[in-house]
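Undergrad: Sequence first, then the predicted structure:
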Amino acid sequence: MRDKVIISCAVTGAVHTPTMSDALPITPEQIAAQSIEAARAGAAIVHLHARNPADGRPTPDPDVYAQFIPTIETNTDAVINITTGGAPGMSIQDRLSAAARFKPEVCSLNMGSINFALHHIAGRYSSWKHPWEKAWIEGSDDSVFRNSFRDIRLILETLTVDGAKFEHECYDVGHLYNLAHFVDAGLVKPPFFIQMVFGILGGIGADLDNLVFMKRTADRLFGSENFQWSVLAAGKFQMPFITQSVLMGGHVRVGLEDSLLLGRGRLATSNAEQVEKAARIVRELGKEPATPNEARALLGLKGRVRAAA
């Protein structure tokens, strides 16, 4: 298992907007189809958000999730990972609603509040497909993505009773210390899964020294035997950083939530295209993409449970 690399695919997210890429899946049918293709390309985990199918706006509505989760489960053995981050501005109750209903094997969990901003890219677009998009992007200069200690505790206590494990998203080194607080409190137990996030404006920068520092800090706080770790990086940093993660013994996350690109100046045509490239990188470096069941074993997951109707 030391030579197995878990590839996660974050299929749509809540920050990129329909104008930015025609490949970004919006409708339940598109999200299901791209998730299935990503799993067949080598993704062991699919990380899921939902969008309003009419205009692509992020939605926490479990009834929208219900239009694609059963299809993904029927057609793949992938580990389902439902966001509890949702989108900036959603209430904590909204952010919990889909995960509480579907009781997935994994839920994402942001380990601290950040200024999550994309306002600096608004000028790249002269027109927008939907009226909400421009204000959504430009307004991120005044947006705080809230994840208080009370919020994190509520998510842990609500979902742990159903056997969920968490993709602990750490956007800065302080988030590792926040995770250590909950480990010390007994609310997070090994083996746990740390997703180190680089290159978001408001979080730690996409410098390789920062990756080394984050990993070294995690080792010191938790002991390397107690956690699995993965790397994602925004935009143009995506592929270089996942390559470095594999070289250092970590796992990787790709997907159109994190980057719309396949390479410098080239938009990806699908999530599967990014997964295929990640799988090639993994194999070129002498390792193999983990199967969903291998990912379950590495992360100590409860196993597949059918989605709620």
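TA: Now that the structure is in, tell me what you want to look at. Small disclaimer: the values here were computed from a predicted structure and weren't measured.
Undergrad: from here on, contacts and neighbour counts on C-alpha atoms
TA: OK.
Undergrad: show me what contacts Ala39?
TA: Neighbouring residues of Ala39 by C-alpha atoms under 8 Å, 6 or more residues apart in numbering: 45-46, 76, 78, 272.
Undergrad: if we take these, which one ends up nearest to Ala10?
TA: Nearest to Ala10 out of the contacts of Ala39 is Val46 (C-alpha to C-alpha; 6.0 Å).
Undergrad: next one: the helix or strand that contains the closest one to chain centre, how far?
TA: Assessed by DSSP states H and E, Val46 sits inside strand 45-48. Chain-centre distance of strand 45-48: 7 Å, with C-alpha atoms, centre = their mean, to the nearest Å.
Undergrad: contact partners of that strand?
TA: Residues outside strand 45-48 that contact it (C-alpha under 8 Å, 6+ apart): 6-13, 35, 38-39, 78-83, 108, 292, 295.
Undergrad: Over to stretch 253-262?
TA: Stretch 253-262 has contacts (C-alpha under 8 Å, 6+ apart) with 7-16, 20-21, 24, 230-236, 238, 242, 267-268, 270-271, 273-275, 278.
Undergrad: Now, the residues you listed that are in helices?
TA: The subset of these located in helices under the criterion DSSP state H comprises 238, 242, 271, 273-275, 278.
Undergrad: what about versus this one:
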Amino acid sequence: MTATLITVAPTGAEHEKSAVPHLPTALDELIETATACAAAGAAMIHVHLRDEEHRPTLDPGRLGEAVAALREATDLIVQLSTGGSVHDPLESRLRVLDAAPDSCSLTCGTLNFGDDIFMNPFGFMSDLYVLAQERQVVPEFELFDLGHIGALSRLIDRHGLPFGGKVHVDFVTGVPGGMPATPAALLAGVAMLPPEVTSWSATGIGRGHLPVLATTLAAGGHARVGMEDNTIYAKGQPVEHNSELVVRAARLATEMQRPPMATTSAREFLGIRAG
């Protein structure tokens, strides 16, 4: 690879605004964040939305409004989370695609998620896969554990390649209940990827952020950063803006002779329709 796809995940569904006041939870905050992160080197934004009380929401109107606003303000690839929060029903998660994003997340298995259970039964995964094919939305396959790689192969075997013909996966490491955020665990997962996979990225939750980022860049992968996954920039130094994490990832990628990938190139790279 000669360039690095940088995805920013600015909000997530876990952090509370009261505990992380710089978390972008209002739409104007999300747009400001997206604009700054695009300028810093991000090509894709992974979106979770919050309601007026800063609680996670999959409200269809809010999703559609956010997609339209992000497209008007930036040229970023807009990826909506179909995970929502661990409490969202499966039917609501399928309706995320009604907002017509460029991309969506597709988590490849159920797992313990801290004290909760993140439900992703195979029937739901299969329905989401086919719906994304029909809607011409490119999925990003989220792998929280090594067993999820087998589920990904099963989906491809059953339904063929996703829309766009590319298979991009993202290792989410460091969730309590999933694979640890260590170089060894990440590289074990990369070694297990099926031949249909055309690219991969990774993120490390919390303290695993930098080790996973460095390993990913060295091993030819791509980067996901953002306050969804990491709210501490360095010991004793909270993240004040998502762009700080994008700037650092872009700097490290450039030092590794793999500068940030432009959005136009990223669309072609992932098999996404032109914006």
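TA: In hand now; what should we look at? The structure presented is a predicted model; accordingly, all values stated were derived computationally and were not measured.
Undergrad: Aligned against the first structure, show me the partner of Pro60 of the second structure.
TA: Aligned by TM-score structural alignment, Pro60 of the second structure pairs with Pro62 of the first structure.
Undergrad: can you tell me what part of the second structure stretch 260-276 of the first structure aligns to?
TA: Mapped onto the second structure using TM-score structural alignment, stretch 260-276 of the first structure covers residues 231-247.
Undergrad: whoops, stretch 105-114 of the first structure was the one
TA: The aligned range for stretch 105-114 of the first structure in the second structure is 102-111, by TM-score structural alignment.
Undergrad: what's the span of that stretch from first residue to last?
TA: From its first residue to its last, stretch 102-111 of the second structure covers 26 Å (C-alpha to C-alpha, to the nearest Å).
Undergrad: Pull the number of nearby residues for the closest residue to the match of Pro60 of the second structure other than its chain neighbours.
TA: Once flanking residues are discounted, Pro62 of the first structure sits nearest to Ala98: 4.6 Å by C-alpha to C-alpha, 6 or more residues apart in numbering. Neighbour count of Ala98 of the first structure, defined by other C-alpha atoms under 10 Å: 25.
Undergrad: repeat for the one 3 residues further on
TA: Counted with other C-alpha under 10 Å, residues neighbouring Arg101 of the first structure total 16.
Undergrad: does it count as helix, strand or coil?
TA: helix (DSSP: H, G, I helix; E, B strand; the rest coil).
Undergrad: the strands in the stretch 101-250 of the second structure, which residues?
TA: Along the stretch 101-250 of the second structure, the segments classed as strands by DSSP state E, counting those that start in this stretch run 103-107, 111-113, 116-118, 138-143, 168-173, 199-204, 222-225, 232-234, 237-238.
Undergrad: closest one to Ala185 of the second structure among these?
TA: Judging the strands of the stretch 101-250 of the second structure by C-alpha to C-alpha, what sits closest to Ala185 of the second structure is strand 168-173, at 8.4 Å.
Undergrad: Tell me which residues touch the closest residue to Thr35 of the second structure other than its chain neighbours, please.
TA: Taking C-alpha to C-alpha, 6+ apart, and ignoring the residues beside it in sequence, Thr35 of the second structure has Thr74 as its nearest neighbour in space, at 6.1 Å. Neighbour list for Thr74 of the second structure: 34-35, 38 [criterion: C-alpha under 8 Å, 6+ apart].
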